[in-house]
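>>> Pasting a predicted model and its sequence here:
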Amino acid sequence: MGTLEMLSPGVRVSNALVSYVTYLWKTIWPRYLAVFYPHPAETIPPSYVLLAVILLFSISYLVFCNSMRRPYLLVGWLWYLGTLVPVIGLVQVGGQAMADRYTYIPLIGIFIMVAWGLPDTVAALCHNTRYRISYLAPLVACLALLAFTICSYIQVGYWKNSFTLFRRALSVVESDVAHNNLGLVLQERGKIDQAIKHYAAALAIHPASVEAQGNLANAMSSTGRIEDAIAGYEAILEFRPDDHKAHNNLANALMKIGKVDEAIQHYYKAIGLNPSDPVVHYNLSTALVAKKEYKKAWEEICIARRYGFQGDPAYVKRVEQAAKLRP
């Protein structure tokens, strides 16, 4: 998939039309909900777009035809269509095709249509049929509430923690975001090998994902696969040469294999990009100590402490003493 900033207006409009209908369907049948829905970009089937246009036009036609007798239909439908416009994806923000949270306000319009439409419908049926069915309305309402309560209970279970949330997201739709975040959760739990598989899966879906590449490189570094980690950090810098964290992490990896001079170069590049990061100053001090440049190392420690990073007290004291004895 190309970068989202390059999505054509036609793709954005197509996704918007399909999203309008998808939101309606998920409101009626809230089964396959996920924290993240990846943008399909140019892969949206034309048939989906055509069906969305037909459905939206049909609903709009029926609403306008009944707007005089049932004005709440027009109010609710225009509310739904209008309040979704800022978040429907005509101006793309992020990598998602849609997001359930965007419907909190727009669905008020649909609920207006239902709240006023159901009583009118029940009243009309009672008036036009031989059998009075008004006694069924409370029963139907209770059954509907029970069904939505069960659905809500199930959905809340998926939000128990980050692991269940992103595992559920992957069961609904494959996405680099879900794989990457599930990998982070697994890594925090010490399951590095499983985390690496999810980072790799994220990169297979979106090779330009700097976040997944960085997490994969960090995981490689933590398991001693330093050369693979270095390759990962270098790949990040190809996409984003001004990423100071990537320079810092690359320098850390280079330090582990004894390439101190190269590490120092990347520490200085990181500082040039973000002079107020105390961790980089502190890390640079360790490289300078390895070069026996204690005075410069102490200066970097002082800068790190000025920004609130204290570091290892024993190490700091040792460098301070060395700087005084061997400037």
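Received it, and whenever you're ready, just let me know what you need. Numbers count the residues shown, from 1 in each chain.
>>> drop to CA atoms for contacts and neighbour counts, all remaining ones
OK.
>>> And stretch 301-313, end to end?
Distances were taken as C-alpha to C-alpha, to the nearest Å; on that basis the terminal residues of stretch 301-313 are 11 Å apart.
>>> Give the buried residues for stretch 235-254.
Neighbour-count burial for stretch 235-254 flags 235-237, 242-254 (criterion: 16 or more other C-alpha atoms under 10 Å).
>>> for comparison:
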Amino acid sequence: MGLLAFDFMVRALVAGALTGVMAPAVGTYIVQRRLSLLGDGLGHVAIAGVGLALLTGQAPVPVAIVVTVAGAVAIELLRQSGRATGDVGLAILFYGGLAAGVLMAGLAGHGAGSLSQYLFGSLTSVSGGDVLVVAAMAVVVLTCALGLSPQLFAVGADEDYARTQGLPTRALNLLIVVLAAITVAISMRTVGLLLVSALMVIPVAISQNVVRGFRRGLGTSMVLGLVLSVGGVVASYHLDSATGPTIVVLAVLVFVLTLPLSSILERHRRAHHPDPTEEEPLFERAEPHESMTEAHDRIAVLHGDHVDYLHGGHRHAPHGDHFDEH
């Protein structure tokens, strides 16, 4: 391919591929917790990090990572303490981060336009050092997101039940937002701070249209993120368009195209599994954690606004420190 003859395009492909795999891996847990807009909020906090870097003369990416992680942890601690609900915390992230970033950029002698390359990404200007940073952070994020998938899934599916099984739910919730913060800050040079949330959410939404089961959904979303990112980079090269928006528009088109397929597959599942207790579980059985040995033979199934557990052919809903059978 002609684009491989250009070093900047090779770097763009590598950085885009790493981001495409990393973002849905974290986004799976964000969607599971119904915090799909968290990426947008963290993106605005990262803007504050960029503004601080411009004001202090530091490199934007490291400062943005530190500021975004600090903001994510602060909001999560407020949520856990009951001092702020999830939507209030996200509002604080949205408006406070954006205003602080623009203010500090102005104080540093830079106009708001200086933030545009971070807001919408500049993948073709990624340097070799940027690729190394993205690769290092991708290893950290993927190691946590995949290595701790049973525990992170348990917390997202039913936090109260996970707590009764001895899981450190507070620490795991913090880990999820920290991973999201790192992913957002790293992605500002690839798809941009205003668009990274789409790459965290849309591949997950597409995977939900075509597969069922937590592990299959996680794997499928990561593959989709990889394909969409690389495809977006290639398409932007041939169309001479902005890379970040091209990736996101391509993802949206794929999502729309899979909507009819979702209906067909759902009718097929209902035809083959008319008994809800025999249906294919929404989430596959996760490998048991040492503190979840009593729950290793239960399968989580979404039921309305809560999660039931299939055991012995019957549904059981967690209630405090015990289960009630439906």
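Thanks, I have the structure now. Everything quoted here is computed from the prediction, not taken from an experiment.
>>> TM-score for these two?
Superposed pair, TM-score by TM-score structural alignment, normalised by the length of structure 2: 0.22. Supporting alignment: 116 aligned residues with a C-alpha RMSD of 6.2 Å.
>>> What separation do you get for residue 182 of structure 1 and residue 48 of structure 1?
Where residue 48 of structure 1 is concerned, residue 182 of structure 1 sits at a distance of 30 Å (C-alpha to C-alpha).
>>> ignore the last one, residue 260 of structure 1
According to C-alpha to C-alpha, residue 260 of structure 1 and residue 48 of structure 1 sit 57 Å apart.
>>> Let's verify residue 97 of structure 1: helix, strand, or coil?
Local secondary structure at residue 97 of structure 1 is given as strand here, using DSSP: H, G, I helix; E, B strand; the rest coil.
>>> again but with residue 71 of structure 2, I slipped
When the structure is reduced to helix, strand and coil (three-state DSSP), residue 71 of structure 2 reads as helix.
>>> re earlier: the more surrounded of residue 260 and residue 48 of structure 1?
residue 260 (21 against 15; other C-alpha atoms under 10 Å).
>>> That one touches residue 286, doesn't it?
No: no contact is recorded between residue 260 of structure 1 and residue 286 when judged using C-alpha atoms under 8 Å, the distance being 9.6 Å.
>>> Closest to residue 62 of structure 1 out of the buried residues of stretch 235-254 of structure 1?
When the buried residues of stretch 235-254 of structure 1 are ranked by distance to residue 62 of structure 1 (C-alpha to C-alpha), residue 236 comes first, at 53.0 Å.
>>> Quick check: nearest residue in space to the closest one, chain neighbours excluded?
Closest residue in space to residue 236 of structure 1, ignoring its immediate chain neighbours: residue 210 at 5.8 Å, by C-alpha to C-alpha, 6 or more residues apart in numbering.
>>> where's that neighbour relative to residue 238 of structure 1, distance?
Remark: distance between residue 210 of structure 1 and residue 238 of structure 1 (C-alpha to C-alpha) = 10 Å.
>>> Ok, residue 200 of structure 1 next?
In terms of C-alpha to C-alpha, residue 200 of structure 1 sits 18 Å off from residue 238 of structure 1.
>>> Then residue 198 of structure 1?
For residue 198 of structure 1, the distance to residue 238 of structure 1 under the criterion C-alpha to C-alpha works out to 22 Å.
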